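1. When you get a sec, could you give me coordinates for this:
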Amino acid sequence: MYRTHNNGELRAENNNTKVTLSGWVQKIRDKGFMVWVDLRDRYGITQLIFDEERTPKEVMDKASQLGREFVIQVTGTVIERESKNPNIPTGDIEILVSEVIVLNTSLTPPFTIEDNTDGGEDLRMKYRYLDLRRKPVRNNLVFRHKVTMAVRNYLSEKDFVEVETPYLIKSTPEGARDFVVPSRMNEGQFYALPQSPQTFKQLLMVGGMDKYFQIVKCFRDEDLRADRQPEFTQIDCEMAFVEQEDILNTFEGLTKHLLKEINGVDVEKFPRMTYDEAMRRYGNDKPDIRFGMEFGELNDVAQHKDFKVFNSAELVVGIAIPGGNQYSRKEIDKLIDWVKRPQIGALGMVYVKCNEDGSYKSSVDKFYDQEDLAKWAEATGAQAGDLICVLSGEANKTRAQLSALRMEMAERLELRKVDEFAPLWVIDFPLLEWDEETNRYHAMHHPFTSPKPGQMELLKTNPGAVKANAYDLVLNGNEIGGGSIRIHDKEVQSKMFDYLGFTPEEAIAQFGFLMDAFQYGAPPHGGIAFGLDRLVAILGGQETIRDFIAFPKNNAGRDVMIDAPAPIDEQQLNELNLNITIKD
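-> Purely as a prediction, here's the structure:
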């Protein structure tokens, strides 16, 4: 056998035991007459000792030829370590080696395989198989495994059945761009990789599965960022004979279970907030409620004077920065420059310092007196010592700009604590949103989302006012899950396609199979999908998902390790009937 123990399990009680260990050489300290080697595997590190007085000469010779990341097998005796290391579990012992076998040699790695490495992100992604040997990365993958097992165990105990759905499906026009796969056997036709198993899980409900889940890969050909990959993993769930309350209660339970099981945290409160309220109070539909700085709308108390910037604005709104009164003029000017960056897009910012003596000093003292500014402070909840920051303009853009400022200040003030968890349900989303490019309404979630009860007729007269029977679960300012109660009636689904601009022929071509299924006794149903990558990162105290994915892609959607995507040869192109000129 290659090993009797792993490198993390031997302790002082194993003294005088003969053992065989295998692993990678982490570090070598060669004194000539004595050599120490740190041997590493997934489970930990064990120190080996080669001593010319106690170790056979041929074994000493082999020890002097070892290099970093050599794969070796050693046999020896567990002895008490003279210089104990309290920082590792095996720090009280070492192995007096009597035999060593080199299982494989190694080139010198391009970066140090230590907790704190000298390798940059691009280099480590190119050699990801080496990066996986580092403890932080390995621990992240083990952490992900624990989360997925906790999810599976919880849902299985609640009578959910895990069912696999196809990866080669039909392209649909809604949502993000599809990744498409040419079919060799069907010339000129293409499969698409699923953006989600949405229609299949609805068909499973028609099929009577009642409770379904799947931890599933999904694919979207869209622009990337730190928390988005072209392929990602969902915890996809669906239930039959349920209303919104049933879904919320079930998946509150799952979230509580994960927080307790993984983080040891008890969270009882899952407040609910409408989409409109979230936008009004925080400027976005996934607010971080671990801290304050709620929006204060100032139209009524700021548009009565001769200040044209505010008077011409659709919305005047502000937040109170805790302790911001101490900021110098130079620091405030930098803050103004920050909101004027192209990424934020504000034209400027008005500020008010709330002095400790109860007076106010603002950048618009020419237009507003102390009584006016006191009303601003009341509207924003500002206290003595705070700084009120005010933006104005078109309502939606201004809310988004102030929301970005709120989150930036929370980061600077260290208010977003990774060991604090604040979940929130956001409900009553708009069913439709207007798209300026196509000049028509699109489904805010997807075209299978049901309107709130009693609002279907509103689609004829005021489609923008219709609320969806939809819900998002937000955790610490991140959407970790979203879902809806689905349409389960063919006629209602046909009307929805009509309102979304599908012709009857287009609706049948794209979704005829689903509408046909609805004719055979489709039950009321609904569900939710969690973004597993993001959920794991947040539970692990981070917001960047790449470190929790074994083989992630970079910001350009490339796998730099295997150099993908890549051209294919002409023979394959011809077999697929693709007339593409290959670039050199």
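2. make it CA atoms for all contacts and neighbour counts henceforth
-> OK.
3. How many residues are close by residue 65?
-> 8 (other C-alpha atoms under 10 Å).
4. In three-state terms, how would it be classified?
-> Look at residue 65: counting by DSSP: H, G, I helix; E, B strand; the rest coil, its state is coil.
5. how about this one, so we can line them up?
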Amino acid sequence: MRSHYCGDVNESLVGQTVTVAGWMHRRRDHGGVIFIDLRDREGLVQVVCNPEDAESFAVAEKVRSEFVLQIEGEVKPRPAGSENTDLRSGKIELIAKRVEILNSSETPPFPLNEQAEVNEDIRLRHRYIDLRRPEMLQKLRFRSMITRQLRQYLDAKGFLDIETPILTKATPEGARDYLVPSRTHQGEFFALPQSPQLFKQLLMVAGMDRYYQVVRCFRDEDLRADRQPEFTQLDIETSFVEEEELMNLMEEMIRDLFANVLEQALPKPFPRMSYAEAMDRFGSDKPDLRIPLELVEVSDLMKAVDFKVFSGPASDERGRVAALRVPGGNELSRKEIDDYTKYVGIYGAKGLAYIKINDISAGREGLQSPILKFLPDDVVEAILQRTGAQTGDLVFFGADKATIVNEALGALRVKLGHDLNMVEHGWKPLWVVEFPMFEWDDKTQRWYALHHPFTAPRVEDESLLETDPGRCLSRAYDMVLNGTELGGGSMRIHKTELQQKVFRMLGISDEEAAEKFGFLLQALKYGCPPHGGLAFGLDRLAMLMTGSASIRDVMAFPKTQSAACLLTDAPGAVSDEQLKELNIRLRKLPGAEA
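-> You can find the predicted model right below:
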């Protein structure tokens, strides 16, 4: 139906007759001549319909926005001075010989031929129209380039692209599973995979050696801008490697991706930072190194002060008091400080103490703060010295459980960096390493795996599993870019005895382990090689590389933040017949009519 894409018609075709097809992007009537901008996935071409060609001109008069057209015409140079340098086809125009309407269109729910702010719900409800917009088309094209480049790299390195099951078994750890009832096994359920973790480990047992997969994963969890109930990851596993070799390989892959797709060079090598250092300096295990602000530990200075808000957490082994110096922050108004106080409250902080440094040379008299009366001169001087505070600065304080302080001040650090235009331009990747194996949950009074229960502990820390699990470090590693976790992975446990020991540490009895993971424990007994892997969030990677605010902008058909599909109205009710066939009876929801 066409000889060329619209965007591919250029000056090399001058004098030739071509056929193009696409959507009517814009129509303009100028002095009896009709101009049509025809659009397809490759771009726009300007079509000129002259009244001398009565048949094509009559059809051109009928076309409206988003009509589907097929146009045959001669390629000619545009008149001097009318070239459009923003278009690939901007030096030519197509003189229509034949215009055919292949399909008409109702008026779109939002304009595609102008930059207009459109409610996201409307865009998602009519996603097939939203995706026609050049900026959305370009993002999906870019995502395709990313995937192709990653595949080419891994293929060249000897990795095998192997599919793993979508219908699998529910797991007791991690986020909630999406469950799928089985018709043939009444009363039993499949689960959609949160990741192919166990299957890729089994592939290593099977001797596949190097595996990868661009795979769909599912997690029934609360959503954010960078989370979806179903998402895509690049899943990788390899045998007979140590973490250094694997990390170097993955780092090279990401450098290769940025060089080939964005034509930008990332540093070599990526810096390394321990989890403990990242939390101490940035309050986050995925620090954005483009922001120069850092947390400063002041717990030791606050232990003896006559102010329980500070001395309490400072004396608690699980507490922390940290300071955050904001250069030039003295100019923040009281309202702005109150707004930041409300902001950290989202993360559990009960307040946000501060000191304004009006004149560093005037000592205490040059400071302004409601907490100064609680702090001795030597403590104030030590705080100023340790934080490096100067005239015109402001120092914020967080005092609470370490987890709350880290989360609150870590988030405040990022917000301040953006609000005060402190974010450096460019890409700042790093590896975060030496994660704890476990984290303690006060509510359930038990240990949980910080990554997942198949992560191997450091060899020198294996003895701590039973004696001091809080000090046990893992062989895990996360790749972080500009404050976003691109991918996380670890070396895996490859011996049955060690895997059983970790299960017991997590409160998983031998009986439960046999029921849930018996196939894995059995496989480990048959010569499982040392192995490790990593999974990259493909949606997040595309979001970062395209400069999008949300992963929804780089997914063809995303869900909303309530995990609903506005396009198809999913999830939806199913018939009583379907439920009966699955032997399922629905409970009445609270408030439902009897």
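6. TM-score for these two?
-> The TM-score (TM-score structural alignment, normalised by the length of the first structure) is 0.95; 579 aligned residues with a C-alpha RMSD of 2.0 Å.
7. Counting neighbours, what do you get for residue 173 of the first structure?
-> 8.
8. ugh, typo on my part, it should be residue 264 of the first structure
-> Neighbours of residue 264 of the first structure using other C-alpha under 10 Å come to 10.
9. measure the corresponding residue of the second structure for it to residue 53 of the second structure for me?
-> Alignment note (TM-score structural alignment): residue 264 of the first structure maps to residue 263 of the second structure. Using C-alpha to C-alpha, to the nearest Å, we find residue 263 of the second structure at a distance of 47 Å from residue 53 of the second structure.
10. Ok, residue 133 of the second structure next?
-> 31 Å.
11. May I see the buried residues of stretch 217-233 of the first structure?
-> 217, 218, 219, 220, 221, 228, 229, 230, 231, 232, 233 (16 or more other C-alpha atoms under 10 Å).
12. Kindly list the longest strand within the second structure.
-> Taking DSSP state E as the criterion, the second structure has its longest strand at strand 17-30.
13. so residue 43 of the second structure touches residue 7, yeah?
-> Yes. At 4.0 Å, residue 43 of the second structure and residue 7 qualify as touching, with contact defined as C-alpha atoms under 8 Å.
14. Name the residues contacting each of the two.
-> Common neighbours of residue 43 of the second structure and residue 7 (criterion: C-alpha atoms under 8 Å, 6 or more residues apart in numbering): 87, 88.
15. Help me confirm that residue 528 of the first structure is found in a helix?
-> No. Applying three-state DSSP, one finds residue 528 of the first structure to be strand, outside a helix.
16. Contact partners for it?
-> Contacts for residue 528 of the first structure (C-alpha under 8 Å, 6+ apart) come out as 236, 237, 238, 247, 481, 482, 483, 484.
17. Show me what counts as buried in the helix or strand hosting the first one.
-> Meaning residue 236 of the first structure. Using DSSP states H and E, residue 236 of the first structure falls within strand 231-240. Across strand 231-240 of the first structure, burial judged by 16+ other C-alpha under 10 Å covers 231, 232, 233, 234, 235, 236, 237, 238, 239, 240.
18. Show me which positions of the helix or strand just after it end up buried.
-> Remark: after strand 231-240 of the first structure, the chain's next helix or strand is helix 244-263, criterion DSSP H and E. For helix 244-263 of the first structure, burial by neighbour count (16+ other C-alpha under 10 Å) applies to 244, 247, 248, 251, 252, 254, 255, 256, 257, 258, 259, 262.
19. Go ahead and confirm the first one touches residue 472.
-> No. With the criterion set as C-alpha under 8 Å, residue 244 of the first structure and residue 472 do not qualify as a contacting pair; they are 11.4 Å apart.
20. before we move on, back to that, mapped onto the second structure, which of the contacts of residue 528 of the first structure hold?
-> Retained in the second structure: 236, 237, 238, 481, 482, 483, 484, out of the contacts of residue 528 of the first structure (criterion both residues aligned by TM-score structural alignment, their matches' C-alpha atoms under 8 Å).
21. And these, which is closest to residue 561 of the first structure?
-> Lowest distance from residue 561 of the first structure to those (C-alpha to C-alpha) belongs to residue 236, with 29.4 Å.
22. so who does the closest one touch?
-> Residues in contact with residue 236 of the first structure (C-alpha under 8 Å, 6+ apart) are 197, 213, 214, 215, 216, 527, 528, 529, 530.
23. which two in the residues you listed are spaced the farthest apart?
-> 216 and 527 (14.9 Å).
24. measure the equivalent of residue 454 of the second structure over in the first structure to residue 198 of the first structure for me?
-> In the first structure, residue 454 of the second structure lines up with residue 448, judged by TM-score structural alignment. With distances taken as C-alpha to C-alpha, residue 448 of the first structure is found 9 Å from residue 198 of the first structure.
25. the strands in the stretch 401-550 of the second structure, which residues?
-> Applying DSSP state E, counting those that start in this stretch to the stretch 401-550 of the second structure gives strands spanning 429-433, 438-441, 446-449, 476-481, 484-491, 531-537.
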